[in-house]
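Asker: compute the structure for the input listed below.
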Amino acid sequence: MKLKLISVFVAAATLNIMGCSMAPRHERPAAPVADAYPAMPAVAGMAAPSTPQGKAAYDTGWRDYFTDPRLQQLIASALEHNRDLRTAALRVEEARALYDVQSADRLPNVNANVSESRARTPAAFSATGKAAVGQRADAGVAIPAFELDFFGRVKSLSDAALASYLATDEARLAAQLTVVAETAKAYYTERALAEQAALAQRTYDARAKTYGLTQQRVEAGASSRLDLRSNETLMETARVAALTLARQRAQAANALAVLVGEPVMGNESGTMLSDAAIDAMSALPEGLPSDLLARRPDIRASEQRLQAANANIGAARAAFFPRISLTAALGSASPTFGGLFDGGSGTWSFTPQLVLPVFAAGRNQANLSLAETRKHIAVADYEKTIQTAFREVADALAARSYLGGQVTAQRAIQEAQAERLKLLTLRFENGVASSLDVLDAQRELFSAEQSLVQARLLRATSAIDLYKALGGGIK
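Answerer: All right, here's what the predicted structure looks like:
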């Protein structure tokens, strides 16, 4: 009999592991986007954009993409210390534990027990007419209520837990890619603000010197007080800009420290990227929209959540069918604890049970409707994730097509303004131009220099956005 019990439960466990499933067959929804990214039309004064050739973003590790040694140190520190990534990693451990808990139901639980009991029977209820004290000792192993998963309910729940775990792990990878990109953007933002602050400080120093000279000319009667106030206005404007940019740089450094996950010591070393470096960063082939399905971890996570919703439908369907469970125990019983293992004291029990749902007030149907609705929600979320990914890539490609020309044009403006100031200064020294013309040229040159730094930063951050949107490598 013992061998028969063991054989029954081995067969039942095998059935549970290999059991069928009533979940619908998973089919990946069609991507609700175009087959290709929007073509970038040619713009007057700019060459038609070409398709870059090189290694795909997915195959390019962040150390290969971001070559600045200081930035590499910051990204490595962020991947180790960033609190959002720590939370994401712990979420993965949580999901794995939940999956282990759920998958444990597919195998029998075996419990060992030893017990001893004493009970007094009053004389009125005793067969001998005298009060008696009974004693019993039991020892053995038991398998409580092991469900035979004929209709795949337990398997579907286990599959749903597995898909949720995989989705959580993909979400961790997406968070890791986001931290890499945001750290790089924060670093270059801080560098650009440092460059702008230094430019504003140099401009203020130059204008303060000019203001001092103008003040001397006013005292000598060679200049008017209007010239003095105009110079003072420009000087104070430069000081306001320098102070504003210094504050913004400090705040950018604080934001970078939060991303890195630890204090950033001292002023950051490094400079803004050169145009050639940004060109190299932007040289990523975009591929096809369908490539994103395999490259982007957020899309893979969304598909795993869809599979989890699909498996929950199988569990909800199985609830309409009978549930069969087996309970068994094997052990020894004796009136005394010392006689537990004497000959003839062996005991066993075997209790199969079938539960058929007859009336549940619509609970099972409601659970099925809930599972199906959640699947429809998961499909919509999956399609929305794909659309968002498509838009992010398209936006980054548009930025790549136009920002290079914008930087070139802005540099031409800055160079033209510098030459204009030089010529007006010569004219002023020869008495042809007024001081107001020179002051106006100084103001416009400063504005052009600041705009050039901002345009170069925008181009650098757009290259980072493209790397992230294409599912950049995270190793």
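
Asker: only C-alpha atoms from now on, for both contacts and neighbour counts.
Answerer: Will do.

Asker: what helix or strand is A36 on?
Answerer: Secondary structure assigned from DSSP states H and E places A36 in neither a helix nor a strand.

Asker: the stretch 51-200 of the chain: strands as residue ranges?
Answerer: Assigned strands in the stretch 51-200 of the chain, in chain order: 111-121, 132-148 (criterion: DSSP state E, counting those that start in this stretch).

Asker: return the most buried member of those strands.
Answerer: Ranked by average neighbour count under the criterion mean count of other CA atoms under 10 Å, the strands of the stretch 51-200 of the chain are headed by strand 132-148 at a mean of 18.

Asker: Proceed likewise with the subsequent sequence, for comparison:
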Amino acid sequence: MTRPLFAHAMRRGAALALVAALGACTLGADRPDLDHALVNRPEIQGDFAEAGDAGRFADAPVPEHWWRLYDDPVLDRLIERALAANTDLQVARAHVRQAQAVLDQAEDARLPQTEISGAAAYGRLSAQELMQSEAMDATYFYGVQGGLSYKLDLFGQVERAIQAAEADTAARRAAYDQVKINIIAATTQAYLQGCALARQIAVEEALHDAHGAMTEAMARLEHAGRTDRTAVERAEVAEARAHATLPVLAARRQAALYRLAALLGETPAALPGEAARCTAPPQPTRLVPVGDGRALLARRPDLRQAEARLNAATARIGVAKAALYPDIHLGVSGGSVGLMQDALASETLKFSLGPLIRWEFPNRGLARARIRDAEARADAAYAAFDGAVLIALRDVETALNAYARALDRHRTLRAAQRHAHTLLADQRRLQQAGRTNAVDLLRARQASLRADMDVARSDEAVLAAQVRLFLTLGGGWS
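Answerer: Sure, this is the predicted structure:
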């Protein structure tokens, strides 16, 4: 008996040693190799090319709550409402919960799996099936069984599946953050646009009144024989054109308010009253802070999402490679099956203990094809990550340039506005001194109002460029 027992012990020890040796053979890479990725290039992590003008941009980190630079309590409240009630954010939250549930399922594979079943019936068994010569009587019989199994993750299939699920969850969280900053930017843009258009409507109404006064003045001059009918008609055309602009501005403002209501999770009938009462857009209280490339790469959610997708694709290569090797489970099961009157008697009991090995050895071509598929997906995710970095930098530089040019135009228009206001003041003094007529004063008034309208429109463009810049900088998700 000594030699068989010794041989059995040797075989058992060898098996355990093999299991221990294979336990460290997790296949695939822990993380993708980003040494040559664009995100790690030094020139990408420095200052932005378009941010060199100290008069336009501040060399400071992008604030988390960038909209507070406008120092507008109404805007602050609107953004709080949007973050609490926006339906797109609710969808994104649900996607995060879904990804977390998938991760929980993957992590559950690390634990032993249990199963229990039971049945009872009345009937008759086949005598021939049991190799009996006489028919058997109908009777009650039963069966109960339970089992426990544990997967030996020798080649890291479970571990890589968990890593992939973790990366998928991270990607969903980044997508949620991206939706969040989109909602913040859209809410800010809708509110500021509504305010800017309210200002434009007020200026256009004043300009329409000025054109009406000019029409009346031309009519009086015609009646006095001091001008002809064409001068009156020119004034009437200008008045009609000014009047025709008002419905367009009103429609744009109403569209902005409707857009704002939808962002707040409200119906168009429930327009936010405090936003509708805004008559002039707020302005930032200080220069726009832009940070640098390094901070941008760490802050933008779309880049974190692209990197998480790359991590998930890399982990799935290990999942696919593990399919080349045996799937081994250790299990124990037991139960009782028999006639009801013999329930749980010793002759009804059964049990088993041992490993279960499943290996799709003959079909390795399918497994290798799946590996190639996973590797190709990882290559695509790598390229997409590089592409996302390039797009982020392009968006920021474009937004910086657009904002700078909008500021240049705004400053020029403000200078023209000052000249127009000076001209109007001069015409008033001359008119009071009797050195000019009412028509010249009305023309100066029209020029001043047209300059005001140019500045009001420029205000809208500058504010829109500001919001686009903050959006591309990725602020507001923390």
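
Asker: so can I have JSON lines of the strands of the stretch 51-200 of structure 1 showing distance to Q442 of structure 1?
Answerer: Putting those into JSON lines (distance: least, CA to CA, whole Å) gives the following:
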{"stretch": "strand 111-121", "distance to Q442 of structure 1": "87"}
{"stretch": "strand 132-148", "distance to Q442 of structure 1": "84"}
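
Asker: run through the helices of the stretch 151-300 of structure 2 in chain order.
Answerer: In the stretch 151-300 of structure 2, the helices defined using DSSP state H, counting those that start in this stretch lie at 157-223, 229-263, 273-276, 293-299.

Asker: so which of the ones you listed is nearest T422 of structure 2?
Answerer: Ranking the helices of the stretch 151-300 of structure 2 by distance to T422 of structure 2, with CA to CA as the measure, places helix 157-223 first at 17.5 Å.

Asker: in structure 1, what range does the closest one match?
Answerer: Under TM-score structural alignment, the match for helix 157-223 of structure 2 in structure 1 covers residues 153-219.

Asker: what's the mean distance for the matching stretch versus structure 2?
Answerer: Once fitted to structure 2, stretch 153-219 of structure 1 is off its aligned match by 1.3 Å on average (mean CA distance after the TM-score superposition for structure 1).

Asker: contact partners of stretch 286-299 of structure 1?
Answerer: For stretch 286-299 of structure 1, the surrounding residues in contact (CA atoms under 8 Å, 6 or more residues apart in numbering) are 31, 33-37, 56, 58, 170-171, 173-174, 300, 382, 385-386, 389-390, 393, 469-472.

Asker: pull out the buried residues from that stretch.
Answerer: By neighbour count, and taking 16 or more other CA atoms under 10 Å as the criterion, the buried residues in stretch 286-299 of structure 1 are 286, 289-290, 292-293, 295-299.

Asker: over to stretch 434-445 of structure 2?
Answerer: Going through stretch 434-445 of structure 2 with 16+ other CA under 10 Å, the ones that come out buried are 440-445.

Asker: show me those residues that map onto helices.
Answerer: 440-445 (DSSP state H).

Asker: what's the burial count for A250 of structure 1?
Answerer: Using other CA atoms under 10 Å, A250 of structure 1 is surrounded by 15 other residues.

Asker: which one in structure 2 is aligned with it?
Answerer: Structural alignment places A250 of structure 1 opposite Q254 in structure 2 (criterion: TM-score structural alignment).

Asker: ok, the residue lying closest to that match once chain neighbours are set aside to L463 of structure 2 distance?
Answerer: Excluding the flanking residues, the one nearest Q254 of structure 2 by CA to CA, 6 or more residues apart in numbering is G194, at 7.6 Å. Summarising the geometry, the distance separating G194 of structure 2 from L463 of structure 2, computed by CA to CA, to the nearest Å, is 11 Å.

Asker: of those two, give the one with the bigger neighbour count.
Answerer: Set G194 of structure 2 next to L463 and count neighbours by other CA under 10 Å: G194 wins out with 31 against 23.

Asker: in contact with the more buried one, which residues?
Answerer: G194 of structure 2 neighbours (CA under 8 Å, 6+ apart): 253-254, 256-257, 275-276, 278.
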